[in-house]
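Student: please work out how this folds:
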Amino acid sequence: MDRILVLSLHGKPVPFTTNWWIKTWDRSGKPLSDKIAIQEQFVLIGQQLSARASRIFVIMDLNAKLYNLNLAHAQNVNIEILSLGLGYTAVTTSDGGIGLSYTYFENKRSCMALNRHMDYEGQTADQLLEKIKSDNPVERSMALALINALNYKEALNLPVDENNKIMFDKFNIGQDRRVAMVGYFPPLVRIFEEKGVVLEILDSSRGLGIKEEFYSKLNNWAQVLLLTSTSVLNNSTEEILAHAGQNLKSIMLGPSTPPLVAEAFNHLPVHMLAGTVPLDKEKSLKAIRHGMGTPVLHKFSRKVFMDLGF
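Tutor: Next up is the predicted model:
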């Protein structure tokens, strides 16, 4: 039986030699009962278990890569504005950057969205960057907005795809194309219905889809996956992509997407990063303060992409 092997780091650094608790899934996404404890060097794990596992992913390795790739820059700039809105979060930096991220609230039960008070404005950006590894999704939202701000100038030079035509053409999204979507994107859903795309959606916040069935279709049915960048905020990116079929083409999209840090995704089967770059900073910040969402933010931004290749 083919297995997908997932190594869980729980967001913490793991030494080269340590105890690895390994949980396996079959290709349908059903957990297998055995749990294996291994004490080996990381490089040996892949060699020794490759015959048993179809793919290996490290849970939340993405957060560590996003941190490491942006640390040097973050240490040399300050945060000017941190705006935490009900829909989106924005961060501006002293070198002229601005970045967006979805504000991810999880089981909000009190007036306190954060663990403790911290004034990041006027401080070096590395203090907030550290929060990409936090267990608090609001802190991760702030940190992801910062990461996009740190890469703002380079993102302005990325190719533009305002109407998604480049994405549709590159991934042959048209009649009878089998597309899986994590996160509900109403404008895209309408276009796909008009094009005759066969669509499968998973969005737990809307009660759409059954995870186990969706994961099975990712492995043996879907030809294209559209993955919301909110998956970075709820730490589900690696879990979802662990179920990707061998020929599946994946696109991460949404205003939170960090399109300039392609290296952070080199351990994952992601083929395009499609994000949003604000052009009018003041209007973007005001929209966020007023609780506006994607349709309004797009009025003051441009949609860009980075092709990671097949």
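
Student: C-alpha from now on. contacts and neighbour counts both.
Tutor: Fine.

Student: just confirm D176 contacts G196, I think it does.
Tutor: Yes: contact criterion Cα atoms under 8 Å: D176 and G196 qualify, at 5.9 Å.

Student: for R302, give its distance to W221.
Tutor: 33 Å (Cα to Cα, to the nearest Å).

Student: just the terminal-to-terminal distance for stretch 240-247.
Tutor: Stretch 240-247 end-to-end distance (Cα to Cα) = 15 Å.

Student: A244 should be in a helix, yeah?
Tutor: No: with DSSP: H, G, I helix; E, B strand; the rest coil as the criterion, A244 is assigned coil and is not in a helix.

Student: distance-wise, check it relative to A262.
Tutor: Counting by Cα to Cα - A244 and A262 are separated by 19 Å.

Student: cool, and A64?
Tutor: From A64 over to A262 (counting by Cα to Cα), the distance is 14 Å.

Student: which residue is the nearest non-sequential neighbour of S256?
Tutor: Take S256 and drop its neighbours on the chain: the residue closest to it by Cα to Cα, 6 or more residues apart in numbering is S101, 4.1 Å away.

Student: part of a strand, is that neighbour?
Tutor: Yes: checked against three-state DSSP, S101 lies within a strand.

Student: following up with a second sequence; could you model it the same way so I can compare the two?
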Amino acid sequence: MSSKNNLVSLIKEKTNDLSLPEISRVYFPDVEIKPDKDAEFGLIELADGSAGFFYAWLGDRQDDPASLYSEKDFIGRNPIELAEHYQYDDIARCSIGLGAINAISQHVFKSHSFVLPEPENSLGSLILNEDDHVGMVGYFPPLVKAISKLSTRLTVIEKKEIIPDADYRLELSLDPASLRQCNKILITASTMLNNTIDEILSYSAHAEYTVLIGPSAGFLPDVLFEKGVNAVGGSTVLDTDQAFERLKKRDRVGDAARKYIITKDHYCL
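Tutor: Presented below is the predicted three-dimensional model:
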């Protein structure tokens, strides 16, 4: 099965003996399409305060969720019903389904008292040396800048037309097969939405270390660990009221949430 189907099955399996809290709050932003903006985030909260981020807009590749759904339609519902939307091919519906999966996963972590470790660095705790060749799926200027400072060879897989900073040392490629020449790989969580994650991982099987990170990677990592990923980094919400307020103001969530990284070697749930 695909990673999508496996993740939905995993969530159902892990919550089979749990009494899941209902959906208590949802935020769908009214998307403002701007050429200099790549993504906006929405948020789904359960009655116990567990919350999951989702991409509300991915450039011109996704419809406005607010045009497809009404927030009030989900209040009081079992989040598993919404999680099943992750299996849709439509990216907007799929994205909201992943948000529900993220919220449910955060509840599962809480139920098992699983501590979400803080990452060692902005690269999802990926440790780099000068002789490494990093493959990055998706162009992320802050991460590209961090890697460039290390004089590490970098290949970026990006299908959108971009103009990198002249100071950045990188090779751009449209072909994910270019990952075969990289020994360490950094993947964005957006690949969990656009049906590319399985293809990307097929070109990453040889890598010494593979990391998937992003605010919307708050899901149980079991499926990706089984496919060879070494670490998954997401974001957990610390203050839901602040998070919702800041998102509505189109501000950064900031200290209302924190990043974490789960490694395969230290995961047991």
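
Student: give the aligned equivalent of the residue nearest to S256 of structure 1 in structure 2.
Tutor: Aligned counterpart of S101 of structure 1 in structure 2: F54 (TM-score structural alignment).

Student: ok, now which ones touch that match?
Tutor: By Cα atoms under 8 Å, 6 or more residues apart in numbering, the contact set of F54 of structure 2 is F41, G42, L43, I44, S95, I96, L98, G99, P215, S216.

Student: helix/strand/coil for the last one?
Tutor: This points to S216 of structure 2. For S216 of structure 2, the assignment made with three-state DSSP gives coil.

Student: that one -> structure 1?
Tutor: Using TM-score structural alignment, the equivalent of S216 of structure 2 in structure 1 is S256.

Student: distance of its match from H117 of structure 1?
Tutor: Taking Cα to Cα, one finds S256 of structure 1 at 24 Å from H117 of structure 1.

Student: these two: which has the busier surroundings?
Tutor: S256 (29 against 8; other Cα atoms under 10 Å).

Student: ok, the more buried one touching L233?
Tutor: No: taking Cα under 8 Å as the definition, S256 of structure 1 is not a contact partner of L233, at 9.0 Å.

Student: quick check: L128 of structure 1 vs R140 of structure 1, distance?
Tutor: Distance from L128 of structure 1 to R140 of structure 1, by Cα to Cα: 9 Å.

Student: the two: which is more packed in?
Tutor: When L128 of structure 1 and R140 are compared for neighbours, R140 comes out ahead with 27 against 23, by other Cα under 10 Å.

Student: which of the helices or strands spans that one?
Tutor: Per DSSP states H and E: R140 of structure 1 is located in helix 137-150.

Student: which of the residues in that helix are buried?
Tutor: 137-150 (16 or more other Cα atoms under 10 Å).

Student: closest to T294 of structure 1 out of these?
Tutor: Comparing these against T294 of structure 1 with Cα to Cα places A145 closest, at 14.4 Å.

Student: skipping adjacent residues, who's closest to the counterpart of the closest one in structure 2 in space?
Tutor: In structure 2, the residue matched to A145 of structure 1 (TM-score structural alignment) is G99. Excluding the flanking residues, the one nearest G99 of structure 2 by Cα to Cα, 6+ apart is F54, at 4.6 Å.

Student: before we move on, the earlier item: out of the contacts of F54 of structure 2, which are shared with structure 1?
Tutor: Of those, the ones still in contact in structure 1 (both residues aligned by TM-score structural alignment, their matches' Cα atoms under 8 Å) are F41, G42, L43, S95, I96, L98, G99, P215, S216.

Student: which helix or strand contains L212 of structure 2?
Tutor: Element membership of L212 of structure 2, judged by DSSP H and E, is strand 209-213.

Student: mind listing residues that contact that strand?
Tutor: Applying Cα under 8 Å, 6+ apart, the contact partners of strand 209-213 of structure 2 are 124, 126, 183-189, 204, 228-234.

Student: comparing it with structure 1, how large is the average distance?
Tutor: Mean deviation of strand 209-213 of structure 2 relative to structure 1 after superposition (mean Cα distance after the TM-score superposition for structure 1): 0.8 Å.

Student: tell me where the stretch 51-200 of structure 1 has strands.
Tutor: 55-59, 79-84, 88-93, 98-102, 178-182, 198-202 (DSSP state E, counting those that start in this stretch).

Student: deepest of those strands, which one?
Tutor: The highest average neighbour count among those, using mean count of other Cα atoms under 10 Å, belongs to strand 98-102 at a mean of 30.

Student: which position in structure 2 aligns with T124 of structure 1?
Tutor: T124 of structure 1 maps onto N78 in structure 2, by TM-score structural alignment.

Student: what is the burial count for that match?
Tutor: Per other Cα under 10 Å, the neighbour tally for N78 of structure 2 reads 17.
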